[in-house]
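**Q** sequence and predicted structure are below.
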Amino acid sequence: MFLPLSGLRVIDITSIIYGPYATQILGDLGADVIKVEPPEGDATRVLGPARNPGMAAVYLGSNRNKRSLVLDLKKPAAKEALWRLVDGADALVHNMRPQKMAAFGFDPDAVMARNPKIVYGGLHGYREDGPYAGRPAYDDVIQGESGFAGTFTARDGAPVLAPTIVADKSAALLASTGLVAALFQKFRTGKGVYVEISMFESMVGYTLVEHQSGATFSPPEGPMGYARALSRQRRPHATSDGFICMLPYTDKQWGRFWEMVGTPERSAEPRFESIAARSRNIDELYAIAGAEVIKRTTAEWLDALRAAEIPCGPVNTLEALRDDPQLRAIGFFRPFQHPSEGALEIPDSAFRFDRQSLPVRHHQPRLGEQSREVLREAGLSEAEIDAAL
């Protein structure tokens, strides 16, 4: 299978989740991703269950389709080895603070002077021209600063952190998009490009897609916050024996729902007669719907709602996902035999090309597993490799 980024080499100087998840996507798309790690390795190598030291579950989740090279960038020989890799690379991606990369000597100006055709990806916490530039940034902090946790305040009166590392992963998805676009620009123009993607600004924009609301206009045409998303009644609905999520949205869908529960006249009520009216009365709408849903079982509701073509689904636990009929039918959890970790299951990527899932071309590497291999490919002699390592 020919992959979109086949033949491209990416130097990946990233750690934790934000950077590694972004570069894993590049690897899934075919790039040769060289994961450059310090001697102690990526911090996620010790997070979560593990069969062997340095190969914990969190690390395994965002480092497939990569090769690992250990370099201590405090050593001159290691820096020289990295420069040799820069010479033949299509992209260099890091999520260190900019001043740390500059201290190592690998700031964008220096790298692009050495290789004018390289894409330099700076995955920063904050844009480098603002007063927050250079601050350390982690998911919990960015969820708070970006207003994401504050959406819970607007709804419930107190901030909450989502029980997933949503800032890291969302920013990583945007970063992978920006990096692919920069690579496309490089091949169209023949010149390298410096692309900066920052977690804070990414998550502010992400949160405000719907929540800028009335403040979209100057002067504002109403308050900030998308009413439907902030409704306290917007939640999984309790059935008589469990929970479902459902979303009648169009006039026809709500009409079918009201008929289903024996109150077709609600379609003509001014507060519910249109999508705009329902939006203004969303708390009442969802409260009435919830009071009806609890009268039947989960199975009864899913059958009835699907027959009426009203979007709906069960509320899966993490464990239930493994038995989801859709995921089982498409083979979403892909068996993979890792050379050191044994049998694994790898969730499929988001992409299919020509109806084929992207292959797992390379197992998640042990720390420094391909150090000598990668440096030989870069043209270093055995003596130079010994000095660099």
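**A** Here it is on my side, so go on.

**Q** please make it C-alpha for all contacts and neighbour counts, starting now.
**A** Will do.

**Q** look up how far Thr263 lies from the residue nearest to Thr297 when sequence neighbours are not counted.
**A** Counting by CA to CA, 6 or more residues apart in numbering, Thr297 lies nearest to Ser240, which is 4.9 Å off, once chain neighbours are set aside. Ser240 sits at a distance of 20 Å from Thr263 (criterion: CA to CA, to the nearest Å).

**Q** and if you look at Met55?
**A** For Met55, the distance to Thr263 - CA to CA - is 57 Å.

**Q** first to last residue in stretch 1-12, what's the distance?
**A** Across stretch 1-12, first to last residue, CA to CA, it's 24 Å.

**Q** would you mark the buried spots in that stretch?
**A** Leu5, Leu8, Arg9, Val10, Ile11, Asp12 (16 or more other CA atoms under 10 Å).

**Q** list the contacts for the residue nearest to Thr297?
**A** If you count contacts by CA atoms under 8 Å, 6 or more residues apart in numbering, Ser240 has them with Val293, Ile294, Lys295, Arg296, Thr297, Thr298.

**Q** from those, which land in strands?
**A** Nothing among the contacts of Ser240 maps onto strands, per DSSP state E.

**Q** so which of those residues wins on neighbours?
**A** Thr298 (23 neighbours; other CA atoms under 10 Å).

**Q** I figured Asp32 hits Leu8, correct?
**A** Yes - if you go by CA atoms under 8 Å, Asp32 and Leu8 touch, sitting 6.0 Å apart.

**Q** about what we covered before: between Met55 and Thr263, which has more neighbouring residues?
**A** Each of Met55 and Thr263 has its neighbours counted (other CA under 10 Å); Met55 has more, 22 against 12.

**Q** if we ignore the residues flanking it in sequence, what's nearest the more buried one?
**A** Counting by CA to CA, 6+ apart, Met55 lies nearest to Arg45, which is 5.2 Å off, once chain neighbours are set aside.

**Q** what is the burial count for the one you found?
**A** So Arg45, with other CA under 10 Å, has 22 neighbours.

**Q** so it sits in a strand?
**A** No - residue state for Arg45 (DSSP: H, G, I helix; E, B strand; the rest coil) corresponds to helix; a strand is not indicated.

**Q** try this one side by side with the last:
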Amino acid sequence: MFELLKGITVLDLSTVVFGPFASQMLADFGADVIKIESPDGDIFRAAAPARSPRMGAGYLNLNRNKRSLSLDLKSAEGRAMLDRLVADADVFLHNMRPKAIERLDLGYERLAALNERLIYCAAVGFGSDGPYANDPAYDDVIQSMTGFASMNIDPAAEPQLLPTILTDKVAGLYALAGILGALLSRERTGRGMAVEAAMFESLASFMLVEHLSGHVFEPAEGTLRYDRLTSPHRRPHRTADGYIAALPYSTRHWVKFLRLIGRNDLADADWVCDASRRSERIGELYAVLAEATPARTSAEWLTEFRRLDIPCGPVNRLEDLLDDPHLAAVDFFQRVDHPTEGAINTVRQPLRFLGAPSHTDIPAPRLGVDGRKVLHEYGMDDATIDNLVAAGALYLPQEHDSSHE
């Protein structure tokens, strides 16, 4: 973790992937992220595999460098305690639907009255002004609604979901950008603000950067898709012993490749050497590439493409990433000794800040494990804390209670 956001306190009420993905990056940048969970904990804690209850692998990989405080926000005492934290916080992040946040009386207007410098980020499924605002939203639904599934079809022409939690992570990046932008604005104005990051709008924007295509113009010119990406020959290419990825992209790339395979007729063709005309017929060139690659092994092609400086790479399995020499060289995988889970592997923050002070990452916390320490920092004594535990407003793990480890 770095010290870029040292001194910034984030109250993170979010669960699953969307919000925690954004707040983990804030924590990696040095913010003090206090993960505020119900006594049942973030539901993603239960996602298998796990060595012990509430400490699943996905949770461990999304919540490093955070502290856990477990409050019952349905109780008046729990909400009053949260108000005390809000008064001194810099960022408040949640991923509840509008009606749920209203029931808890945790809307922006009330919290801003407690702290006018507060950056309030609502990480929601759908923008609050639209008809879907209170609909539940998960990755599978948003991938389908934004066109990903319909464009990612299998050989039987059935829509398919991408096998990753795409929406949450893309929207998490938008939420992170919004929070950082709002923090910078606050430095200039002294005032906080509300930020809304919506899954549906985020992924639709992400999808339409290139696929809005001819509909950028009014009236529309052409299709609502970027044709290069929808060519049936744009895929990993079969070789004599497997598959490779190769992408001749520029004129120089295509001319070198076409001369390599003896297609001087195409290498000298005017339309191939003109980027605009080539883009209109790119499917023809992809077909030539697909026809050529079975003649040599993957290793032979990769050697040739790299010699010609044509973008290429092997078609890896996920297992291959664990032994990838580049990832090993940049220390991408980190082994951490977790205080309760033993040795675990995780991936480091991919951003690097040269010259910035950094520290060893802190493993993801057990549910509520930092509660007493956090509340001490806010001026509460042990007697007050114990009373809150007795009232059910605060959950603190007990060493003998293995179900909460």
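**A** Right, received. Where do you want to start? Fair warning: this is a prediction, and the values are worked out from it, not measured in the lab.

**Q** buried set for stretch 239-250 of structure 1?
**A** Of the residues in stretch 239-250 of structure 1, Thr239, Phe243, Ile244, Cys245, Met246, Pro248 count as buried by neighbour count, 16+ other CA under 10 Å.

**Q** ignore the last one, stretch 200-217 of structure 1
**A** In stretch 200-217 of structure 1, counting by 16+ other CA under 10 Å, buried: 200-204, 206-208, 210-214, 216.

**Q** cool, and stretch 333-342 of structure 2?
**A** Neighbour-count burial for stretch 333-342 of structure 2 flags Phe333, Val336, Glu341 (criterion: 16+ other CA under 10 Å).

**Q** thought Arg54 was touching the last one, still the case?
**A** No - with contacts defined as CA under 8 Å, Glu341 of structure 2 does not count as touching Arg54, sitting 10.9 Å away.

**Q** spit out the contact partners of the residue nearest to Met55 of structure 1.
**A** Applying CA under 8 Å, 6+ apart, the residues near Arg45 of structure 1 are Pro53, Gly54, Met55, Ala56, Ala57, Val58, Tyr59, Leu60.

**Q** look up how far Glu284 of structure 1 lies from His94 of structure 1.
**A** Applying CA to CA to His94 of structure 1 and Glu284 of structure 1 gives a distance of 48 Å.

**Q** who's more crowded, these two?
**A** Counted by other CA under 10 Å, His94 of structure 1 and Glu284 do not tie: His94 has more neighbours, with 23 against 15.

**Q** how near is the more buried one to Leu173 of structure 1?
**A** For His94 of structure 1, the distance to Leu173 of structure 1 - CA to CA - is 15 Å.

**Q** next, count neighbours for Ile34 of structure 1.
**A** The number of residues packed near Ile34 of structure 1 is 24, by other CA under 10 Å.

**Q** correction: the previous question concerned Leu162 of structure 2.
**A** If you count neighbours by other CA under 10 Å, Leu162 of structure 2 ends up with 13.

**Q** again with the one 4 residues further on
**A** Using other CA under 10 Å, Leu166 of structure 2 has 19 neighbouring residues.

**Q** what sits against it?
**A** The contact partners of Leu166 of structure 2, taken as CA under 8 Å, 6+ apart, are Asp139, Gln143.

**Q** show me where structure 1 has its strands.
**A** Using DSSP E, strands in structure 1 cover 9-13, 32-37, 66-70, 91-94, 119-124, 193-198, 237-238, 243-246, 312-314, 333-338, 342-347, 352-353, 356-357.

**Q** buried stuff in the third one?
**A** Applying a neighbour-count criterion of 16+ other CA under 10 Å, the buried positions in strand 66-70 of structure 1 are Lys66, Arg67, Ser68, Leu69, Val70.

**Q** for Arg271 of structure 1, state which of these is nearest.
**A** Taking CA to CA as the measure, Lys66 is the one of the buried residues of strand 66-70 of structure 1 closest to Arg271 of structure 1, at 55.0 Å.

**Q** I'd say that closest one and Leu367 touch.
**A** No - applying CA under 8 Å, one finds Lys66 of structure 1 not in contact with Leu367, separated by 11.3 Å.

**Q** for the most centrally placed residue in structure 1, give its distance to Ser349 of structure 1.
**A** Nearest to the geometric centre of structure 1 sits Lys169, at 2.8 Å (CA atoms, centre = their mean). Here the criterion is CA to CA. By it, Lys169 of structure 1 lies 14 Å from Ser349 of structure 1.

**Q** same check on Val70 of structure 1?
**A** Counting by CA to CA, the gap from Val70 of structure 1 to Ser349 of structure 1 is 27 Å.

**Q** please apply the same query to Lys74 of structure 1.
**A** Per CA to CA, Lys74 of structure 1 is found 36 Å from Ser349 of structure 1.

**Q** give me the more crowded residue out of those two.
**A** Between Lys74 of structure 1 and Ser349, counted using other CA under 10 Å, Ser349 has the larger neighbour count: 15 against 11.

**Q** quick revisit: redo the strands of structure 1 as JSON lines? Include distance to Arg376 of structure 1.
**A** Below are those laid out as JSON lines (distance: least, CA to CA, whole Å):
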{"stretch": "strand 9-13", "distance to Arg376 of structure 1": "15"}
{"stretch": "strand 32-37", "distance to Arg376 of structure 1": "13"}
{"stretch": "strand 66-70", "distance to Arg376 of structure 1": "12"}
{"stretch": "strand 91-94", "distance to Arg376 of structure 1": "19"}
{"stretch": "strand 119-124", "distance to Arg376 of structure 1": "23"}
{"stretch": "strand 193-198", "distance to Arg376 of structure 1": "27"}
{"stretch": "strand 237-238", "distance to Arg376 of structure 1": "59"}
{"stretch": "strand 243-246", "distance to Arg376 of structure 1": "54"}
{"stretch": "strand 312-314", "distance to Arg376 of structure 1": "53"}
{"stretch": "strand 333-338", "distance to Arg376 of structure 1": "24"}
{"stretch": "strand 342-347", "distance to Arg376 of structure 1": "28"}
{"stretch": "strand 352-353", "distance to Arg376 of structure 1": "33"}
{"stretch": "strand 356-357", "distance to Arg376 of structure 1": "32"}
